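**Student:** Quick one, what's the 3D model for this:
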Amino acid sequence: MFKARRMSRIFSDDGKSIILALDGYSFSAETSGIDKTIGMLSELVENGVDAVIVSYGTAKIYCDVLANVPMLVRADLSTSLFDASVPGTTKLLSVEDALKMGADGIVSMTFPGGENEANSHRIAWEIAKAADDWNMPFMCETLPYGYHVTSKQSNQIEKIAAGARLGTELGADMIKTRFTGEQGDAEIIKAAKCPVFALGGPKAENIFAYFTFVKHCIDVGAKGVAIGRNITQSPNPIGMAAGLNTIIHKNGTAEEAFKVYEAHFQHAN
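**Tutor:** The predicted structure is shown next:
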């Protein structure tokens, strides 16, 4: 199968995508909501979700539910599950494993500037090369200095852009990374030279502000979002998906997205 064919499954017809990250068990003990969210996956897809990122075990447990949903599988695993900073990663899955699972893409992290930089880059390179050999799309999650924003440098546009480009240089077909919310974020897109997805980020307390941020990311050139806890831990996951759909696939405003979110909340209650 050609790589372009698999890529086309990850994206909607408009070239954008809402990717639901359900891979938290690979790098965090804070996984509440993932299993519950999978139970409503068909409704989430109806409201805009285009693809999912999963771990091997999640894909195996929920193979029936995921059968008709475009799927990327996480190849790496935290080396310290109970350390929320994700101090390092190790390679777990091969591209061949992902193909046997019926995946449409494979994902790993890199940490430019971090203490574990060399190992994370080596993992990404090995996956990228094998992904090219097997025509499998590779998404590189490039996170300067580490998994979380812990310093001014780790959230600087210049550093994020350089990290995104490094992911491309390692062979990525797609980049998943941070955005700062500043207009200069367009430099991240420019540097990457391939489709970029905005990292979903920490759980949002202000939903309107979050939609405003997502709208900004799309306006500067992101091809969508890869979002986890802001759906899986939301009190209104269907409304979140529908709100994101309003912005990403319907070219709506943050105000319109928030109205859609609230309408789903009221209907659910």
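**Student:** contacts, neighbours, all on C-alpha from now
**Tutor:** Fine.
**Student:** which element is C140 on?
**Tutor:** For C140, the host element (DSSP states H and E) is strand 138-142.
**Student:** so after that strand, what's the next helix or strand?
**Tutor:** helix 157-169.
**Student:** F213 reaches G181, doesn't it?
**Tutor:** Yes. Because the distance of 6.1 Å satisfies Cα atoms under 8 Å, F213 is recorded as touching G181.
**Student:** what's the burial count for N230?
**Tutor:** Here the number of neighbours of N230 (other Cα atoms under 10 Å) works out to 22.
**Student:** residue contacts, it?
**Tutor:** G200, G201, P202, K203, A204, P237, M240 (Cα atoms under 8 Å, 6 or more residues apart in numbering).
**Student:** Any figure for the gap between the fifth one and Q233?
**Tutor:** Computed as Cα to Cα, to the nearest Å, the A204 to Q233 distance reads 10 Å.
**Student:** Next: the first one.
**Tutor:** Between G200 and Q233 the computed distance is 12 Å (Cα to Cα).
**Student:** Wait, I106 touches M136, no?
**Tutor:** Yes. Using Cα under 8 Å, I106 is in contact with M136, at 7.3 Å.
**Student:** intersection of neighbour lists for the two?
**Tutor:** Counting by Cα under 8 Å, 6+ apart, the common neighbours of I106 and M136 are V95.
**Student:** quick revisit: out of F213 and G181, which sits in the busier spot?
**Tutor:** Taking other Cα under 10 Å, F213 and G181 do not tie; F213 has more neighbours (18 against 15).
**Student:** what's the helix or strand hosting that one packed up against?
**Tutor:** According to DSSP H and E, F213 maps onto helix 207-219. Contact here means 3 or more Cα pairs under 8 Å, 6 or more residues apart in numbering; DSSP states H and E; on that basis helix 207-219 packs against strand 224-227, helix 237-248, helix 254-268.
**Student:** how about those in TSV, adding distance to A51?
**Tutor:** As requested, the helices and strands packed on helix 207-219 are exported to TSV (distance: least, Cα to Cα, whole Å):
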stretch	distance to A51
strand 224-227	9
helix 237-248	12
helix 254-268	20
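**Student:** Including distance to G163 and mean neighbour count, could these go into a markdown table?
**Tutor:** What follows is the helices and strands packed on helix 207-219, written out as a markdown table (distance: least, Cα to Cα, whole Å; neighbours: other Cα atoms under 10 Å):
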| stretch | distance to G163 | mean neighbour count |
| --- | --- | --- |
| strand 224-227 | 17 | 25 |
| helix 237-248 | 24 | 26 |
| helix 254-268 | 28 | 17 |
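**Student:** Show the buried residues in the contacts of N230.
**Tutor:** Among the contacts of N230, the ones that count as buried by 16 or more other Cα atoms under 10 Å are G200, G201, K203, A204, P237, M240.
**Student:** Which members of the residues you listed define the maximum pairwise distance?
**Tutor:** G201 and P237 (15.4 Å; Cα to Cα).
**Student:** One more, so I can put them side by side:
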Amino acid sequence: MTGKQIRLKRLFKHSDRLFIAPMDHGVTVGPVQGLTDMPLMAGLIRAGRADAVVVHKGLVNQITDCLGANGCELIVHLSASTSLAPDPNRKELVSSVEHAIRLGATAVSVHVNLGSAGEPAMLKDLGMIADSCASWSMPLLAMMYVRDGNKESEYDPAKIKHAARLAEEVGADIVKVNYTGSAETFAEVTGAVKIPVVIAGGPKMSSVNELLDMIEESTAAGARGVAIGRNLFQHPDPARLARIIRQILDQKPLRQRSEKIAIINF
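**Tutor:** Coordinates of the predicted model:
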């Protein structure tokens, strides 16, 4: 078993479906609701049995008590941009695989916005990080979005399938993409690659039921997990919601359908 395989096994620590909680939003939009107290939120997510959290390098020291064999695995996000920039879709590398290793990361992640003006540079960065990950046996999560100026493109099955395949061919070990809206079309995405596909949580939804239905549909279509950010950390009870997501991913039946929506409506 290679070092990368060992680390991937750590990521999928609870089952063969991966539950990631991205908490890297502070760089993009600032200290939004849910991310003002990082140790508290990381503790709640840990209590909900998420497999891993995604953070930028500077906040790792705030959440170390929630990491490790009995907690969440660490994914260090290497790319960034802000909503204040002239082109927020242009992501720049702000850290390295080597630094993530020094921080104790189990994996690293890179964000690419396809169809944007900065696509060529972001693809180059993704390729170079993939090479570095291969050298260090570090798993790479590629966060692939279609941002060509047309909102419909962000959920277009053909374009998302292209994004997933691109990530695989450049060297990613896991790819995160938007859910296409139906199990039938998303099965085309998962069927186009051999690496695990996880769905993005997307914008904050109007109800928990909508979120959990998306998770159920995507996993039925072959998704190997989820990366749920603001729909989790901006929920009134993140730990309970995380536990329910974990049950769905692990294919453990809920006691009753109403369990999914009782008390935890947004």
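**Student:** How alike are these chains, TM-score-wise?
**Tutor:** Between these two chains, after superposing, the TM-score reads 0.89 (TM-score structural alignment, normalised by the length of the second structure); 261 aligned residues with a Cα RMSD of 2.4 Å.
**Student:** Spatially central residue for the first structure, please.
**Tutor:** Centroid-nearest residue in the first structure, with Cα atoms, centre = their mean: A226, separated by 2.7 Å.
**Student:** Closest one of the buried ones among the contacts of N230 of the first structure to S151 of the first structure?
**Tutor:** G201 (15.5 Å).
**Student:** Next, the contact list for that closest one, please.
**Tutor:** R178, I227, G228, R229, N230.
**Student:** can you check P238 of the second structure too?
**Tutor:** Going by Cα under 8 Å, 6+ apart, P238 of the second structure touches L44, I45, G48, L232.
**Student:** report the angle between the axes of the biggest helix by length in the second structure and helix 157-170?
**Tutor:** Longest helix of the second structure, by residue count under DSSP state H: helix 119-136. Interaxial angle of helix 119-136 of the second structure relative to helix 157-170 (axes from the mean of the first three to the mean of the last three Cα atoms, to 10 degrees): 40 degrees.
**Student:** where's helix 119-136 of the second structure relative to the chain centroid, distance-wise?
**Tutor:** 18 Å (Cα atoms, centre = their mean, to the nearest Å).
**Student:** these two touch, right, G105 of the first structure and R6?
**Tutor:** Yes. Assessed by Cα under 8 Å, G105 of the first structure is found in contact with R6 at 7.3 Å.
**Student:** Which of the contacts of P238 of the second structure has the largest number of neighbours?
**Tutor:** I45 (28 neighbours).
**Student:** Could you check which helix or strand contains I19 of the first structure?
**Tutor:** Here I19 of the first structure is assigned to strand 17-22, by DSSP H and E.
**Student:** Skip ahead from that strand and say which helix or strand is next.
**Tutor:** Next element after strand 17-22 of the first structure (DSSP H and E): helix 34-38.
**Student:** Once aligned, what mean separation remains between that following helix and the second structure?
**Tutor:** For helix 34-38 of the first structure, the mean deviation from the second structure after alignment is 3.7 Å (mean Cα distance after the TM-score superposition for the first structure).
**Student:** on that earlier part again, to C194 of the first structure, which of the helices and strands packed on helix 207-219 of the first structure lies closest?
**Tutor:** strand 224-227 (12.6 Å).
**Student:** What's the average distance for the closest one when superposed on the second structure?
**Tutor:** Mean deviation for strand 224-227 of the first structure: 0.7 Å (mean Cα distance after the TM-score superposition for the first structure).
**Student:** ok, I106 of the first structure - contacts?
**Tutor:** With Cα under 8 Å, 6+ apart, I106 of the first structure has these contacts: L72, V73, R74, A75, V95, A98, M136, P137, F138, M139.
**Student:** Just give me the closest of those to S28 of the first structure.
**Tutor:** The shortest approach to S28 of the first structure among the contacts of I106 of the first structure belongs to R74, at 13.2 Å (Cα to Cα).
**Student:** re the thing from before, now the common contact residues for G105 and R6 of the first structure.
**Tutor:** Counting by Cα under 8 Å, 6+ apart, the residues touching both G105 of the first structure and R6 are M136, P137.
**Student:** Which one of the two is surrounded by more residues?
**Tutor:** Remark: of G105 of the first structure and R6, G105 carries more neighbours, 28 against 18, as counted by other Cα under 10 Å.
**Student:** Please say which position in the second structure that one maps to.
**Tutor:** With TM-score structural alignment defining the correspondence, G105 of the first structure maps onto A107 in the second structure.
**Student:** so that match touches S137, yeah?
**Tutor:** No. A107 of the second structure lies out of contact with S137 (Cα under 8 Å); the separation is 9.4 Å.
**Student:** Show me what counts as buried in the helix holding F213 of the first structure.
**Tutor:** Buried residues in helix 207-219 of the first structure (16+ other Cα under 10 Å): I207, F208, Y210, F211, T212, F213, V214, K215, H216, C217, I218, D219.
**Student:** Please tell me how far that helix is from the chain's geometric centre.
**Tutor:** That offset, for helix 207-219 of the first structure, works out to 16 Å (Cα atoms, centre = their mean).
**Student:** quick one: it to the second structure mean distance?
**Tutor:** Counting by mean Cα distance after the TM-score superposition for the first structure, helix 207-219 of the first structure comes out at 0.9 Å.
**Student:** outside of that helix, which residues touch it?
**Tutor:** 179, 181, 183, 185, 198, 204, 224-225, 243-244, 247-248, 253-255, 257-258.
**Student:** again, only this time at 6 Å
**Tutor:** Contacts of helix 207-219 of the first structure with the rest of the structure, by Cα atoms under 6 Å, 6 or more residues apart in numbering, involve A254, F258.
**Student:** Then stretch 54-67 of the second structure?
**Tutor:** Applying Cα under 6 Å, 6+ apart, the contact partners of stretch 54-67 of the second structure are P22, M23, D24, P39, G43, E73, I75, V76, H77.
**Student:** start and end residues in the first structure for it, please.
**Tutor:** Against the first structure, stretch 54-67 of the second structure falls on residues 53-66 (TM-score structural alignment).
**Student:** Distance-wise, check I157 of the first structure relative to A226 of the first structure.
**Tutor:** Distance from I157 of the first structure to A226 of the first structure, by Cα to Cα: 19 Å.
**Student:** Could you do G57 of the first structure as well?
**Tutor:** 20 Å.
**Student:** Tell me the residues of the second structure aligned with the strand holding C140 of the first structure.
**Tutor:** Taking TM-score structural alignment, strand 138-142 of the first structure hits residues 140-144 over in the second structure.
**Student:** so how far does the matching stretch sit from its counterpart in the first structure?
**Tutor:** Averaged out, stretch 140-144 of the second structure is 0.4 Å away (mean Cα distance after the TM-score superposition for the first structure).
**Student:** Understood, closing this out.
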